[in-house]
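Colleague: Predicted model follows, preceded by the sequence.
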Amino acid sequence: MTQPDLTALLADLRLLTEIESPSGDARGIARVMDVVQGWLEELGAKTEHLVGDTRRFTIGDGDGGVLILAHADTVWPHGTLDRMPWRVEGDKVFGPGTYDMKGGIVGAVHALKLVRDRLSLPVEVLLTPDEEVGSLASREHIEAAARRARAVLVVEPPVAESHALKTGRKGVGMYHVRVHGVSSHAGNAPQQGASAISEAARSLLRVESFARPDLGTTLSTGRIGGGGPVNVVPDLAEFWTDVRVSTLAEAERLEREVRGMTAADSRVTLEVLGGLNRPPFERTPGTARLYERARQVAVTLGFDVSEAFVGGGSDGNFTAPLAPTLDGLGSPGDGAHALHEHVRLDVWPRHVRLLAELIRDPGV
């Protein structure tokens, strides 16, 4: 197979990186999508603008092909380039969104260039605007595309350091518990009040007690608030708890446990909001076959790949229950959501070649 052009990869990655596209910035995200649209249309892709600002690109006709999932948004606010500019140092290229996941987008386009004339299946590229904030607008399109696909290739980055591909991810969610008590004067009539803060403290500990680390189920309360003047028994408090689950059965158990809670004080009510945002990405036989195909291709290209189950979610969580899904096919590097975010230039080209062969023939 022809080698990808590293100079061209770098130029295209710089172009995307220097368009700041934080989640929620429709204009910046559209600028990224416009560039990608131009690249893919040069390869013969047809473009469709979907509701919610997702863009669908297709090469070839019919269903039952390969779906490539990518997102144009990043976690980085405007102005990040001023303190975290694009720069190349040795075999690393730094910049906001390089690793997660503009390198993945660029790699997918260049992989398609390598095999455009040798495709055995139709290809669909779905570029979404809101992965970093839960894919609320794009989830419907992602799941519909997965139902059409024979295989789903997610160009999120591989695991840092090991560059392992991802054959499983935890389900991700958040519970927001609002506690409604009864206010009263803390000095003159404390008995007439029912403290929302006291009940929130009890409820928070109870929610966290539902964790089952042995089964991969973890809960972590990252934010709490409530109350007002110190001399008033508070009538409102709330907290937010991060949820990670390895299996759908555990997600269902948590739903029963958390939503079944009642307050110790009958005058207090609990309002449970939120829940699971992304279902668990469980390793199915189809995903196992897709990974084995990737492993064999890597060997022919002169390197080894491994697989990993990770705690963070991606849009692959939505597709894994619907079609064989392999994640981590983006650009190798490190520092997702961190100031040292970078792509490894010494190993990136071989991962582009691996992705190209999987696009050409996913083996499922």
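Modeller: That came in fine, so what should we check first? Treat the numbers as computed from the prediction; the structure is a model and nothing was measured. Numbers count the residues shown, from 1 in each chain.

Colleague: hey, let's count contacts and neighbours off CA atoms from now on
Modeller: Noted.

Colleague: can you pull the contacts of the most centrally placed residue in the chain?
Modeller: The C-alpha lying nearest the average C-alpha coordinate of the chain belongs to residue 314 (CA atoms, centre = their mean; 2.6 Å). Neighbour list for residue 314: 131, 156, 169, 278 [criterion: CA atoms under 8 Å, 6 or more residues apart in numbering].

Colleague: Leaving out sequence neighbours, find the closest residue to the first one.
Modeller: If you skip the residues right next to it in sequence, residue 131 has residue 71 as its closest partner in space, 6.1 Å away by CA to CA, 6 or more residues apart in numbering.

Colleague: ok but the residue nearest to the centre of the chain is inside a helix, no?
Modeller: No - assignment of residue 314 by DSSP: H, G, I helix; E, B strand; the rest coil gives coil, placing it outside any helix.

Colleague: any chance you could map the strands in the stretch 101-250 of the chain?
Modeller: Ranges of strands within the stretch 101-250 of the chain are 123-128, 151-154, 165-169, 171-180, 184-185, 218-226, 232-233, 236-245, based on DSSP state E, counting those that start in this stretch.

Colleague: Single out the most deeply packed of these.
Modeller: Highest mean neighbour count of these: strand 151-154, a mean of 29 (counted as mean count of other CA atoms under 10 Å).

Colleague: Surely residue 99 touches residue 342?
Modeller: Yes - using CA atoms under 8 Å as the test, residue 99 is close enough to residue 342 to be in contact (5.5 Å).

Colleague: what residues do those two have in common as contacts?
Modeller: In terms of CA under 8 Å, 6+ apart, residue 99 and residue 342 are both contacted by the residues 333-335.

Colleague: returning to that earlier point: residue 53: which of the strands of the stretch 101-250 of the chain is closest?
Modeller: Closest approach to residue 53 among the strands of the stretch 101-250 of the chain is made by strand 123-128 (7.2 Å; CA to CA).

Colleague: Put this next to the previous one:
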Amino acid sequence: MNQNEAAAALSVWVALESPTNHPAGLNGMMDLVQKDVAGLPIAVERIPGRDGLGDMVMLRAGLDNGQPAVAVMSHLDTVHPVGTSAKELPVRIEGDRLYGPGVYDMKGGAWLALQAFKQVAAAGTAKRPMVFLFTPDEEIGSPTSRKLIEEIGRSSAAVLVTEPARLGGKIVTARKGVGRFDVRLEGRPAHAGSRHADGRSAIREAAHQILAIEGMTDYARGITTSVALVGGGTAANVIPQHAWFSVDCRVTTLADGAMMENRILSLKAHDPDVQLRITGGMNRPPYEKSAMVAELFGKAQKVAAGIGLDLQDCPMTGGGSDGNFTAALGVPTLDGLGIDGDGAHTLQEYALISSIAPRQALIKGLLETV
């Protein structure tokens, strides 16, 4: 398949919009995966979706020799709402750039990895069993797929994650852990004019708590806390009875994750007459560059050198992925093996068409040598 054919085939995937909350689109994507492997020596298992989310598809191929597998992980859910490709971000080619919702994060990586998987399966050149899992919910923390991701990880010699490349083609060997918390506050309503002193403002309490949580950021330790969603109130002339906000927390170590989880969940109300309820916790454990990850990265560099690539990794990145789950189990994991480009989660998202062939060759080589 030449570069133009590859771009055209990937465009079909990008044109089928599949935000996490649109199971019809995601199931359509899973249909495309199944259609792409029809007639090849690849076993297909379709796992029905649950909790209002899309299905999963698991592919198996390679030698059935009792060895631990090499696993590939891709998510097919995106963040752009349905209709984005018809308006703000049409699927189009401009020079070396293929634009479209989710093309960089991460349909491009999923598509090119599937082509590599097909090549190795058809040629029978893998040294061990191969597994490829396509999931529908990574963008919201993988609530329905995490158990299967970890199950596959535990029986694998290595895990390859096709999240997009970073900083001009670098791959990812470390990610911060991610925590998500939900804070609900209940005060006492009162007329804002005639009975102001009788009220207990949930929003005022929320302001105290937000400042306390934002103040937990410690750049020197790689800990960040942020409140990005907030709401509350009843009417302009009522002391607010209710308020809520969400918290995002990022850490570099398991110990800091446990510490921050306890610190946030243990917050007490500034005003004892306002009820404070905090739920949530660390969603993704940190993915640290262990000695085994470094060894696997060294193998990837050798494969890359054989196809003319000088493969480098980037510093620990703040974003989480499904690679966090497998790396935390002690399974050698490489991430960021997907397509090169930029603009993830924006209306300028694009992938570099010229990166398809070398990134596909890199994954093919890893499937054959790990």
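Modeller: On my side now, so go ahead. Quick caveat, the model's predicted, so the values are computed rather than measured.

Colleague: and the residue nearest to the centre of structure 1, what pairs with it in structure 2?
Modeller: Counting by TM-score structural alignment, residue 314 of structure 1 lines up with residue 321 in structure 2.

Colleague: ok, now how distant is its match from residue 46 of structure 2?
Modeller: Residue 321 of structure 2 is 22 Å from residue 46 of structure 2, where distance means CA to CA, to the nearest Å.

Colleague: repeat for residue 344 of structure 2
Modeller: Per CA to CA, residue 344 of structure 2 is found 28 Å from residue 46 of structure 2.

Colleague: The two - which one has more neighbours?
Modeller: When neighbours are counted by other CA atoms under 10 Å, residue 344 comes out ahead of the other of residue 344 of structure 2 and residue 46, with 19 against 14.

Colleague: what residue of structure 1 matches up with that one?
Modeller: Per TM-score structural alignment, residue 344 of structure 2 is aligned with residue 336.

Colleague: Neighbours of residue 311 of structure 1, how many?
Modeller: Look at residue 311 of structure 1: counted by other CA under 10 Å, it has 16 neighbours.

Colleague: likewise residue 309 of structure 2?
Modeller: Using other CA under 10 Å, the number of residues around residue 309 of structure 2 comes to 15.

Colleague: Tell me if it really is in a helix.
Modeller: No - Residue 309 of structure 2 sits outside any helix when classified using three-state DSSP, being coil.

Colleague: Map it onto structure 1.
Modeller: Alignment note (TM-score structural alignment): residue 309 of structure 2 maps to residue 303 of structure 1.

Colleague: How much space separates residue 264 of structure 1 from residue 195 of structure 1?
Modeller: Distance from residue 264 of structure 1 to residue 195 of structure 1, by CA to CA: 11 Å.

Colleague: quick one: which of these two has more around it?
Modeller: residue 195 (26 against 12).

Colleague: against structure 1, where does stretch 176-187 of structure 2 fall?
Modeller: Under TM-score structural alignment, the counterpart of stretch 176-187 of structure 2 in structure 1 spans residues 170-181.

Colleague: go on, stretch 268-275 of structure 2?
Modeller: Counting by TM-score structural alignment, stretch 268-275 of structure 2 corresponds to residues 262-269.

Colleague: mind listing what the residue of structure 2 most remote from its centre touches?
Modeller: What lies farthest from the middle of structure 2 is residue 194; by CA atoms, centre = their mean that is 50.4 Å. Not one residue lies near residue 194 of structure 2 by CA under 8 Å, 6+ apart.

Colleague: got it, and residue 84 of structure 2?
Modeller: Contacts for residue 84 of structure 2 (CA under 8 Å, 6+ apart) come out as 90, 101.

Colleague: what's the counterpart of it in structure 1?
Modeller: Residue pairing (TM-score structural alignment): residue 84 of structure 2 is matched to residue 80 of structure 1.

Colleague: Residue 70 of structure 2 too?
Modeller: Counting by TM-score structural alignment, residue 70 of structure 2 corresponds to residue 66 in structure 1.

Colleague: Residue 117 of structure 2 now?
Modeller: In structure 1, the residue matched to residue 117 of structure 2 (TM-score structural alignment) is residue 112.

Colleague: Okay, the nearest residue to residue 282 of structure 1 once chain neighbours are set aside and residue 335 of structure 1: tell me how far apart.
Modeller: Leaving aside its sequence neighbours, residue 282 of structure 1 sits nearest to residue 168 (CA to CA, 6+ apart; 5.2 Å). Using CA to CA, residue 168 of structure 1 is found at 20 Å from residue 335 of structure 1.
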